[in-house]
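Novice: Take a look and give me a structure for this.
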Amino acid sequence: MSGDERISQWLVALQATGPATWAARSAIAAAGLVALVVPGLAPWDQMDAIPIVGALLLAACVLLPDSLAPLLFMIVVCLGWLMRAPSDLTLPLVLTGIALLVVHLASAFAGQIPSYAVVNREALRKWLLPATCAVLLGPVVAIAAGLVRGAEVQGSLFVTVAALVAATGAIWFAAGQSVGDR
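Specialist: Down below sits the predicted model:
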């Protein structure tokens, strides 16, 4: 197959892409951009290689959401934060965490369907409720865990684990799952 035939085939596949696929891949691109830009603007000094490697991995995330690229992207952004960021809970940290969560959820959704598949809007709506719950509950649990940890309360690990289990259960049931489903 020649190069122009491959480009023509790629353009035909791009035209056949449905709105749910566009929405998921746009969410990956937007959230990934936030996850790269916010730590770069934060007061801590980030390694110069993080945005370069992250940008390449973000392009791969958008094009191939069912590959290893989203996981590697999240690892690179997290390593950039772990190497130089302060241990305090700050707004840039929370925004980066939410952005990484959106990248994860949108990649999981986009990775389930081929780019040329026509997906009903109902599938996107079913994904949107648990994704919104996760995005809203994630920072609440992180902030609550940070407050409990800073208070030196006995049993704080139990409180943190219980909050994570409760958040996971809320997301599970928001997704329409039940305990008896297999």
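Novice: make it CA atoms for all contacts and neighbour counts henceforth
Specialist: Will do.
Novice: residues near F173, how many?
Specialist: F173: 12 surrounding residues under other CA atoms under 10 Å.
Novice: Next: A55.
Specialist: A55 has 16 neighbours, counted by other CA under 10 Å.
Novice: so where does it fall, helix or strand?
Specialist: Element membership of A55, judged by DSSP states H and E, is helix 49-63.
Novice: For the comparison step, fold the sequence that follows:
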Amino acid sequence: MTADEKITQWLAELRAASRAVLLARFVIAAAGTAAIVLPTVQPWDQMDLVLYLAVPLLLATVVLPDSVAATLFLFVITLGWLMRAPTTITWALPVTAMALATVHLAAAFAAQLPSYARVHPTALRRWWLPGTIALLLAPTASAAAALIQHANITGSLLVTVAAISLTTTTLWLVAGQRLNRD
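Specialist: Got it, this is the predicted structure:
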């Protein structure tokens, strides 16, 4: 198959795609762009390598959401933030975290479907509540971290692990998951 035939096939699949599939890919692109731009405009010096890796990974995530590109994108943005960002918590941290959570959730939804799938918009209902909870946890966790940032609390690692476990359990139950698959 030549390159022009592949492009023609891809465009035909794109025209046949449902609104839900296109919406998921648009959300990936918008949230991923926010996750790239927010750390870039901060006053601290971000490594240029983050930008050079993140942009192609975002494009690959939009085109192929079921590939490893989405995971690598999340890893690159997070690692870039951890390597150069100051230890103070600013407004950009929870917003970037919310953008990364949105990329993760939208890529997970889009990865379930081929690009030409016909999906009714009601299929998104299962994702609204867990997605909303995940997005609201980012500013909540940032506010809590800002309050106890300089406090020397004994057992703070246990508190953090307990909070993460509670969050994971809440999202699992809200998503309607069950332990047995019968």
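Novice: returning to that earlier point: and the helix holding A55 of structure 1, what's buried?
Specialist: 50-51, 54-55, 57-63 (16 or more other CA atoms under 10 Å).
Novice: just stretch 89-98 of structure 1 next, same as before
Specialist: For stretch 89-98 of structure 1, by 16+ other CA under 10 Å, it's 92-98.
Novice: neighbouring contacts of it?
Specialist: Contact with stretch 89-98 of structure 1 is made by 34-36, 38-39, 42, 135, 138-139, 143, 146, as judged by CA atoms under 8 Å, 6 or more residues apart in numbering.
Novice: List only buried entries from those.
Specialist: By 16+ other CA under 10 Å, the contacts of stretch 89-98 of structure 1 give 34-36, 38-39, 135, 138-139 as buried.
Novice: Make JSON lines out of the contacts of stretch 89-98 of structure 1 and add secondary structure and distance to L124 of structure 1.
Specialist: What follows is those, written out as JSON lines (DSSP: H, G, I helix; E, B strand; the rest coil; distance: CA to CA, whole Å):
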{"residue": "V34", "secondary structure": "helix", "distance to L124 of structure 1": "22"}
{"residue": "A35", "secondary structure": "helix", "distance to L124 of structure 1": "23"}
{"residue": "L36", "secondary structure": "helix", "distance to L124 of structure 1": "26"}
{"residue": "V38", "secondary structure": "helix", "distance to L124 of structure 1": "27"}
{"residue": "P39", "secondary structure": "helix", "distance to L124 of structure 1": "30"}
{"residue": "A42", "secondary structure": "coil", "distance to L124 of structure 1": "33"}
{"residue": "V135", "secondary structure": "helix", "distance to L124 of structure 1": "16"}
{"residue": "G138", "secondary structure": "helix", "distance to L124 of structure 1": "21"}
{"residue": "P139", "secondary structure": "helix", "distance to L124 of structure 1": "23"}
{"residue": "I143", "secondary structure": "helix", "distance to L124 of structure 1": "29"}
{"residue": "G146", "secondary structure": "helix", "distance to L124 of structure 1": "33"}
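Novice: what's around T168 of structure 1, how many residues?
Specialist: As a burial measure, T168 of structure 1 scores 17 neighbours (other CA under 10 Å).
Novice: can you give me the helices for structure 2?
Specialist: 3-16, 19-40, 48-63, 69-84, 92-111, 125-147, 156-174 (DSSP state H).
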